[in-house]
Structure formats: C-alpha cells, structure tokens
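# pasted the sequence and its predicted model underneath.
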Amino acid sequence: MFADLTLFGHCGHRIAASAEGPDGGMPVLLAHGGGQTRWSWKSIANLLAEHGFRVIALDLRGHGDSAWATDGAYAMADFAGDLAAIASAMDRKPALVGASLGGLAGILAEGEHGPNLFASLTLVDVTPQLDAGGVARVIGFMAAHAGEGFASPDEAARVISEYIPNRPSRRASPGLARYLRQKADGRYYWHWDPAFVTGVMRQDEDQSEDRGYGKVELSEAARRLTLPVHLVRGGSSDLVSPEAVAHFRELVPHAEYSNIADATHMVVGDQNDLFGETVVDFLIRTHARKGGE
C-alpha cells in the first residue's frame, strides 16, 4: 500500500507514517482517531492517490508504530504540536484530514500555530463541542481491555462487533492484526500506549491541568480558522449533535458541511465509499481554485 516514512513531531518525537501517490502531488496528511492507526485510512489513501494527491498517513504519538511518550505527554497540545512540526517541515503546505482525535489536534494546531499551517482542514465527525455521553462510551471501550488484552484476535473482533453493532459481525481479519500486538504472555493487546487512555481520562476529570484540551481553548482555536474548512458528520453520530454542528458553523461561518447518512462516529468505516467521494470532491474543488498550493 504505502512507502514507510519516519517523521518527527514536537520536540523530535518519532512519528511513523506511510506515503502513497505521486511525489509532486498536492500533499494530504491523514490523522486518525484515538486508538486507531494509519491503516484506518487504507481505502481513502488509495482513492486520494488515484486522484493525484501525495498522501501521508500518520500514526499519532503513542499509536501504531510511532514512539510512545515516556513522560505521558498525551494532551491535545502534544498531538497538535506534532502536526504543526510535521506540516512546518514539509516543502509544500499540506491539506489535513483529521478524524476525531486527529481533527481536534488539527483545529488546535492551526489555531495556535497558524494561520495557514495547513492548506485546508477536513474534520471527520468532530467539533469543539462533543457529547459527553458519546465521549464516555469511546473512552470506556478503549479502557475496557487495555490492561488484560485478548486471548485471541477473534476475541478482539467480537468485542469490536459489540461496540459497533450496526456492522455485520465477523471473525478477525488480516487487517485487524495491524491493531494488535502479541506480547510474551501470548495475549493480544491494542496497538497503542495504555497511558494515552489514562491520560485522556485524567484530563477529562481534572481540567485544572488543561494544556489545550478543554472546550474553551478548542472553540477559540476554531474561531481563528481562516483556511478552507470542511466538517463531515456521521448522520447517526453520538458524539457530534446537530447542535454541535450549528455551534461550529457559528465559530467558522465559511466552513463547508457534509452529513453522511447511515454513518456513526466511525464515518470512514461505516460509509467508506461515500466518505471518500465527499472528501475528494472538497479537496479537488478547493485546491484547484487555489492553484494546488
């Protein structure tokens, strides 16, 4: 699928990435959601590359093959700093497509380290105003098996099916192996640092040590966005409500908005083809107008 790369985020933090598409194409950074890896974007990356974009999919810090933060630096400001460092080091200003965690980090990076750090910003089912119940459900799923892992990939697949009941149940696929690590005890563990989840839970409980994760800071960062912005919501999302969309469009009046029917917060997995068409259309229109940046 990709050519593997090593990039460097904030303070030289090692970030694993993979690239696809023509070297001279408009660069597009893909930043996944919490608990995922760069392989979440496989089909989308292929589609963008087919349309001439130079696609660079990232493993965010503590995820996939990227370095873990030994000091527990998993605040939103840390993820935003990585994106800012990577974008600033590129020869051409990249477009950013960020899902959930990746999108929030993109808002903060552009708002704090911009303007014009990115050529455009596509936010996948995420805004500064998120439903607390939906957030708790996501964090609960990630925390539930972080410590003890799974006896087999099939057990992990069953847990995923229970978490996403709208999709057909299936046994472990070869692709699931990219999200799991088998340790010396023979059990399988998610391919990310458990300290990421405990850090998120701690920040959620204690905002006194706020490093750019709180709603106010993200809203302020969103209000500063002047670059082209595209918000893509899952029509059945339990994290981004219609009210949250209205709030975001007040903060960023020039933003485009797409609602993907029959998709949950996991928009890319639920409606991959429709999501891909929507994103490609926005990127082609936006960057053709701007001369490709």
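Right, received. Where do you want to start?
# going forward, measure contacts between C-alpha atoms and count neighbours the same way
Fine.
# which residues in the chain form strands?
Listed in chain order, the strands of the chain (DSSP state E) span 3-8, 14-20, 27-31, 54-58, 95-99, 120-124, 180-182, 188-190, 229-234, 256-260.
# could those go into JSON lines alongside distance to Ser241?
Output for these, formatted as JSON lines (distance: least, Cα to Cα, whole Å):
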{"stretch": "strand 3-8", "distance to Ser241": "35"}
{"stretch": "strand 14-20", "distance to Ser241": "32"}
{"stretch": "strand 27-31", "distance to Ser241": "22"}
{"stretch": "strand 54-58", "distance to Ser241": "27"}
{"stretch": "strand 95-99", "distance to Ser241": "16"}
{"stretch": "strand 120-124", "distance to Ser241": "13"}
{"stretch": "strand 180-182", "distance to Ser241": "31"}
{"stretch": "strand 188-190", "distance to Ser241": "29"}
{"stretch": "strand 229-234", "distance to Ser241": "9"}
{"stretch": "strand 256-260", "distance to Ser241": "11"}
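# compare those strands and give me the one nearest Ala89.
With Cα to Cα as the measure, strand 3-8 is the member of the strands of the chain nearest Ala89 (8.9 Å).
# just put the strands of the chain in JSON lines and tack on mean neighbour count.
Output for the strands of the chain, formatted as JSON lines (neighbours: other Cα atoms under 10 Å):
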{"stretch": "strand 3-8", "mean neighbour count": "14"}
{"stretch": "strand 14-20", "mean neighbour count": "22"}
{"stretch": "strand 27-31", "mean neighbour count": "27"}
{"stretch": "strand 54-58", "mean neighbour count": "26"}
{"stretch": "strand 95-99", "mean neighbour count": "25"}
{"stretch": "strand 120-124", "mean neighbour count": "26"}
{"stretch": "strand 180-182", "mean neighbour count": "18"}
{"stretch": "strand 188-190", "mean neighbour count": "23"}
{"stretch": "strand 229-234", "mean neighbour count": "24"}
{"stretch": "strand 256-260", "mean neighbour count": "17"}
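# pasting the second one now:
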Amino acid sequence: MTAAAEVVFTSAEGGRLVGTRMGPETGPLVLLLHGGGQTRHAWARAAIRLAEEGYHVVRYDARGHGDSDWSATTDYSMTAHGADLLAVLRALGRPAALVGASMGGIASLLAAAEAPECARALVLVDIVPGFAAKGVERVRAFMRANPEGFASLDEAAAAVRAYNPARAAKNPEGLMRNLRKGDDGRLRWHWDPQVIGKKPDPGLTEMLSAKLASLPITLPLLLVAGADSDVVDAEALERFRAQAPHAETVAIARAGHMVAGDRNDAFGDTIAAFLKRTIRR
C-alpha cells in the first residue's frame, strides 16, 4: 500500500482544500467526502481498507472544515460543495467512485448529475433527497451547541456522548483531530461557525430529487443507511427506493447517521464489496 501523502486542491472560489491520498496511483480512484462538522479524518479507517484493496483513495476537508480554508464569502451552500468536488475531480483528471456521507453525499450527487462523465459509481451514506428534516435539525443543533467551546477534551467527549450514546466507549483522544485550540485556550470544533449560520435551502429536497432523476441509469448507485438513523428513516428510505428503483440499498445494523463511525468494519465491507462488483481494478 502506498503511504499516505498530503495533497492540496483549489476550491471553486480559489481557496485551499487540504486532503490526503493513499493507495496505488494506478488503482481506480475513490473519493471520500465527509459530512458537515466532520473532517477527512472521519474516513481514516475506511481509506486504509480501500487502499489495501488496491484503490487510490483521496479524501479532503470540505471548505470551512478541518485544515481547508474558510470561505471568503461564507458560501457553504450545497451547490458550493458540489462545485468544489467538481474542481477536485477535474484537477485529478480522471473519473472516480464518489462516496459521500450526509453533506458529502449531497455534494457527490450534485457533481455526478452535473458531470456524469466524472463519476464511475455513487455511494450515498445516510442521505437521500427526501431526508427526515427532524433528524437533520438534530445534527444542526449539535453543531450549534457550545459556541464558546470546551475547557477540556473530556467536556467535548461528553457533548458527543450526549448526541450519540453509542460513542461512549470511544477514545476521546481521537476527537482532537476535530478540535482546535483558540487563543483563549478553549477547544472548539474545527469548522467555521458560519457553516451552520443559515437555514437549509427550502427547495433542497426538490432540487436533489431532480438531480437523482437525471443520473444515468447505468451509473452504479448504492445507499448505505444506518438502521437506527433519524435522517434516513423508514419513510425517507421508501421514497428513495421509489425514486431510484435500480439502486442498491443496505441498512447497517446498530448504526445511526454516522454510519462509518458507528460500524466502521461493516461499512468498509459493504463499500469494498460494492466497488469490487461495479468498477474494475
């Protein structure tokens, strides 16, 4: 397996998007797009697994997240994230399998619809056009909480446990990749607060439904949902199946919205099996 290396891309508005690439450069390209409030490190274990399978894996921090630049215009719309993904794909110069969680899944859907020649496969991770608004609001409420940050890592870990009790046994040291220390010594999440400064576009569901309908029927499409998710609930899942009857759907048991974090091994097995069936190494 090729060692991990940092790579820097340019966003659609000219900012820096900091990423990591690993795996054989001649292998099929896979892009991993994280969710809102996360960083590229959310994909660390999945990236290693796919690189070991022979794929060239690229993951980057979305604008306003992690080590990437904050938007100079505070544009954190889904359209902007989709445009950034297209900029990355064109910089890489070849089509890729797109694996996107939540916000990253929306960006992947927009990019695949805008430039289908850039996508070899599309994996939506716990996100569909008709997502459950209540579940999304719970995510946004978590991101809005604690604007003054945390006095310690334990405080940050407690906030995560309150949102997702399944994370209670996780090593809190891993959270440091998602935190930054301010001049006042307090720890804050590693994203621009303006990321959640605006309400979601009320027309987003209709736009995403239209984009999903426009995808080529030949594009391999997989939805990986958390069986306990409150974002892709039973009703949202049924709507998706009606909209995309050709898509494969997998529900990961004992996983919520953060599927890869909750059940990384099961998630990795699912993604690896899908890519093996749909794109040649």
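Nice, I can see it. Everything numeric here is computed off the predicted structure, so don't read it as measured data.
# TM-score for this pair?
The TM-score (TM-score structural alignment, normalised by the length of the second structure) is 0.95; 277 aligned residues with a Cα RMSD of 1.4 Å.
# figure out which of the strands of the first structure is closest to Ala73 of the first structure.
strand 14-20 (13.2 Å).
# outside of the closest one, which residues touch it?
1-9, 38, 45-46, 49, 54-61, 64-67 (Cα atoms under 8 Å, 6 or more residues apart in numbering).
# which residues of the second structure does it align to?
Using TM-score structural alignment, strand 14-20 of the first structure lines up with residues 16-22 of the second structure.
# same question, stretch 271-283 of the first structure
Under TM-score structural alignment, the match for stretch 271-283 of the first structure is residues 263-275.
# gap between that stretch and the chain center?
Offset of stretch 263-275 of the second structure from its chain centre (Cα atoms, centre = their mean, to the nearest Å): 15 Å.
# with stretch 62-72 of the second structure instead?
With Cα atoms, centre = their mean as the basis, stretch 62-72 of the second structure stands 14 Å off its chain's centre.
# ends of that stretch, how far apart?
Counting by Cα to Cα, to the nearest Å, you get 14 Å between the two ends of stretch 62-72 of the second structure.
# what range in the first structure does it sit on?
Counting by TM-score structural alignment, stretch 62-72 of the second structure sits on residues 60-70 of the first structure.
# the stretch 151-293 of the first structure: helices as residue ranges?
Using DSSP state H, counting those that start in this stretch, the helices found in the stretch 151-293 of the first structure span residues 153-163, 194-205, 215-223, 242-251, 267-270, 272-289.
# quick one: the second one to chain centroid distance?
On the basis of Cα atoms, centre = their mean, the separation between the geometric centre of helix 194-205 of the first structure and that of its chain is 17 Å.
# swap in the shortest one?
Here the centre of mass of C-alpha atoms in helix 267-270 of the first structure, compared against the chain's by Cα atoms, centre = their mean, lies 12 Å away.
# check the mean deviation of it from the second structure.
Aligned to the second structure and superposed, helix 267-270 of the first structure gives a mean residue distance of 0.7 Å (mean Cα distance after the TM-score superposition for the first structure).
# mind listing what Phe131 of the second structure touches?
Counting by Cα under 8 Å, 6+ apart, Phe131 of the second structure makes contact with 205, 231-233, 236.
# which of the residues you listed sits closest to Lys134 of the second structure?
Val231 (7.3 Å).
# what is the neighbour count of that closest one?
Around Val231 of the second structure there are 26 other residues, counting by other Cα atoms under 10 Å.
# tell me the residue in the first structure aligned with it.
When the first structure is aligned by TM-score structural alignment, the residue opposite Val231 of the second structure is Leu239.
# and the gap between that match and Glu205 of the first structure?
Remark: distance between Leu239 of the first structure and Glu205 of the first structure (Cα to Cα) = 18 Å.
# what does Gly175 of the first structure give?
In this view, Gly175 of the first structure and Glu205 of the first structure are 34 Å apart by Cα to Cα.
# swap in Arg285 of the first structure?
Separation of Arg285 of the first structure from Glu205 of the first structure (Cα to Cα): 42 Å.
# picking that back up, how big's the offset between the match of strand 14-20 of the first structure and the first structure?
Relative to the first structure, stretch 16-22 of the second structure is 0.7 Å off (mean Cα distance after the TM-score superposition for the first structure).
# of the contacts of Phe131 of the second structure, which stay in contact in the first structure?
Using both residues aligned by TM-score structural alignment, their matches' Cα atoms under 8 Å, the first structure keeps these contacts from those: 231-233, 236.
# in those, which residue is surrounded by the most others?
Val232 (32 neighbours).
# wouldn't that residue be in contact with Ile127 here?
Yes - using Cα atoms under 8 Å, Val232 of the second structure is in contact with Ile127, at 6.2 Å.
# still on that earlier bit, and the contacts of Phe131 of the second structure as JSON lines, adding distance to Pro165 of the second structure?
What follows is these, written out as JSON lines (distance: Cα to Cα, whole Å):
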{"residue": "Thr205", "distance to Pro165 of the second structure": "29"}
{"residue": "Val231", "distance to Pro165 of the second structure": "17"}
{"residue": "Val232", "distance to Pro165 of the second structure": "19"}
{"residue": "Asp233", "distance to Pro165 of the second structure": "19"}
{"residue": "Ala236", "distance to Pro165 of the second structure": "24"}
